[in-house]
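> Show me how the following folds:
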Amino acid sequence: MPTASEPSRDCPLCPRLVAFRETWRAAEPAWSNAPVPSFGPREARLLIVGLAPGLRGANRTGRPFTGDYAGELLYATLIEYGFAIGRFEARPDDTLRLVDARITNAVRCVPPENKPTTQEMRTCRPFLSATLAELPGVAAIVALGKIAHDQVLAAHGERLSHFKFVHGARHRIGGRNERGEVALFDSYHCSRYNTNTGVLTPDMFRAVFAQVRGFLDAEG
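Coordinates of the predicted model:
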């Protein structure tokens, strides 16, 4: 059932993404091939925002960061810092459960070559805004990559020029919930490309979530 925060399975808003989705529905009818919904409890204090579903990852499985390398690093890190429990098996029916954390994407449909257009990001932004609004307890947001960082700022009505994306940075931004301000943490995206090229190491990624864990523990 579509909601303000979740597009319908056949969301028609972005013609290029609709055409790409239909191509893959014909080629791989067993895949999800639909907008990927957010994952995790709505009472979470942490929201993790990625860019968009991966073609053979979340677009295939229907769960954010499930089915590709980015998910292996992300979920292992979440388990390590107490934001997830269970066993991650890269399929939506495994035993993994998020704890005090929710995951979403700035763009809900898989884009060709993993590159949504500026207009597609703008068109999908109301779903991100609604996701932020429906998390009354969110105190921290982790943006995976600069595009996610920019879309979170835009959804909050902030000026992008006031908050530079820097891996490991923490910003205070206006809240879209009952808590008021929230902390925005920046991280390079946990993609295989970034880890293979050394842009992001597992230790660098863990350091971001160690900072988030300390922040939330201090918040109480």
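> Every contact and neighbour count from this point should use C-alpha atoms.
Noted.
> Run the chain-centre distance for the one helix or strand Phe185 maps to.
Phe185 is located in strand 182-187, with elements delineated by DSSP states H and E. Centroid separation for strand 182-187 versus its chain: 13 Å, with Cα atoms, centre = their mean, to the nearest Å.
> Another for comparison:
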Amino acid sequence: MSLDAHPVTGLLFESPVPPGTGWPGDPATAATPVARTSGQVDALACTSPDIAELDARITVCRACPRLVEWRETVATQGRRASFADQPYWGRPGPGFGDPEAEVLVVGLAPAANGTNRTGRMFTGDRSGDWLYAALHRAGYASQPQSVASGDGLTLRGLRIIAAVRCAPPANKPTTVEKAACSHWLDRDLELAAPRLRSMLALGSIAWDAALGSARRLGWDVPRPKPRFGHAAEAVLTTPEGRVVRLVGSYHVSQQNTFTGKLTEAMLDTAIARLGRD
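Got it, this is the predicted structure:
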């Protein structure tokens, strides 16, 4: 049996990483309950008492067979050549950031050689380079680079989550997969709601997922459904009367950043709106 060494800790383990083996930031243990169906995802999400337990349960989810097979195949057999000597996380990506955050960033899904490799949202790929540099400029991130779990990066007042928590083939989760994963998103928003001020949706899928989650939680959402666009805004209201601003941004994918569809100035402007009263 061949074991890999984590580049930060030097700990040895097989990939994908079993829970509780010492990977930096791994919130799960061998005793963390595992969801194997959409119904079980719903049950485990609803009963997660806090962010830490929610993240732990997310990271061991096996409810979507296609996604489980893909993420683990990439982690064990399909590694990009430049990362061939590195261990891969190969599990769903937990949220990352301040558990008491007033701002949420909602992404689409982990990248096969980004989060699926490093175990942290938007870490180890070009999208993350853009996002964390912008969050650092805005004062949310302690450093502009996000290389690997355990590199010292922290977020203040902001937490990053995703509509889908596993890396999907061709970056395209199915409707059924998005529905199964929506329970995790619902609980993330529900736990954040008492202090939540704003959300940044990176791309139209994240925008639709955030609006759908808000409706399921009984929040007041404008009708007709607000349309996604860069710098689009929608005002949502929780049942307790808390106003939450949803801001749209083009995704920080290379398809957008390399072509100039999304510029640093555009991203900075969208992020600046998150802190506006």
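> Structure 2: matching residues for the very next helix or strand once past the strand holding Phe185 of structure 1?
The helix or strand immediately downstream of strand 182-187 of structure 1 is helix 192-196, counting by DSSP H and E. Mapped onto structure 2 using TM-score structural alignment, helix 192-196 of structure 1 spans residues 254-258.
> which other helices and strands contact the longest helix seen in structure 1?
The residue-count maximum for a helix in structure 1 (DSSP state H) belongs to helix 202-219. Where contact means 3 or more Cα pairs under 8 Å, 6 or more residues apart in numbering; DSSP states H and E, helix 202-219 of structure 1 is packed against helix 69-80, strand 182-187.
> got the end-to-end distance for stretch 232-244 of structure 2?
Across its full length, stretch 232-244 of structure 2 reaches 14 Å between end residues, using Cα to Cα, to the nearest Å.
> Can you give me the buried ones in that stretch?
233-234, 236-238, 243-244 (16 or more other Cα atoms under 10 Å).
> Just give me how far it sits from the chain centre.
That offset, for stretch 232-244 of structure 2, works out to 21 Å (Cα atoms, centre = their mean).
> same thing with stretch 76-91 of structure 1?
Distance, centroid of stretch 76-91 of structure 1 to centroid of chain: 15 Å (Cα atoms, centre = their mean).
> List the buried residues for it?
76-79, 81, 83-85, 88, 90-91.
> for structure 2, what spans make up the strands?
4-5, 12-13, 96-97, 103-107, 158-162, 198-202, 233-237, 243-249 (DSSP state E).
> buried stuff in stretch 16-28 of structure 1?
17-18, 21-22, 24-25.
> hmm, I was thinking of stretch 179-194 of structure 1
181-192.
> Just send these back as JSON lines, with distance to Phe163 of structure 1 too.
Output for the buried residues of stretch 179-194 of structure 1, formatted as JSON lines (distance: Cα to Cα, whole Å):
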{"residue": "Glu181", "distance to Phe163 of structure 1": "14"}
{"residue": "Val182", "distance to Phe163 of structure 1": "13"}
{"residue": "Ala183", "distance to Phe163 of structure 1": "12"}
{"residue": "Leu184", "distance to Phe163 of structure 1": "10"}
{"residue": "Phe185", "distance to Phe163 of structure 1": "11"}
{"residue": "Asp186", "distance to Phe163 of structure 1": "10"}
{"residue": "Ser187", "distance to Phe163 of structure 1": "14"}
{"residue": "Tyr188", "distance to Phe163 of structure 1": "15"}
{"residue": "His189", "distance to Phe163 of structure 1": "18"}
{"residue": "Cys190", "distance to Phe163 of structure 1": "21"}
{"residue": "Ser191", "distance to Phe163 of structure 1": "23"}
{"residue": "Arg192", "distance to Phe163 of structure 1": "26"}
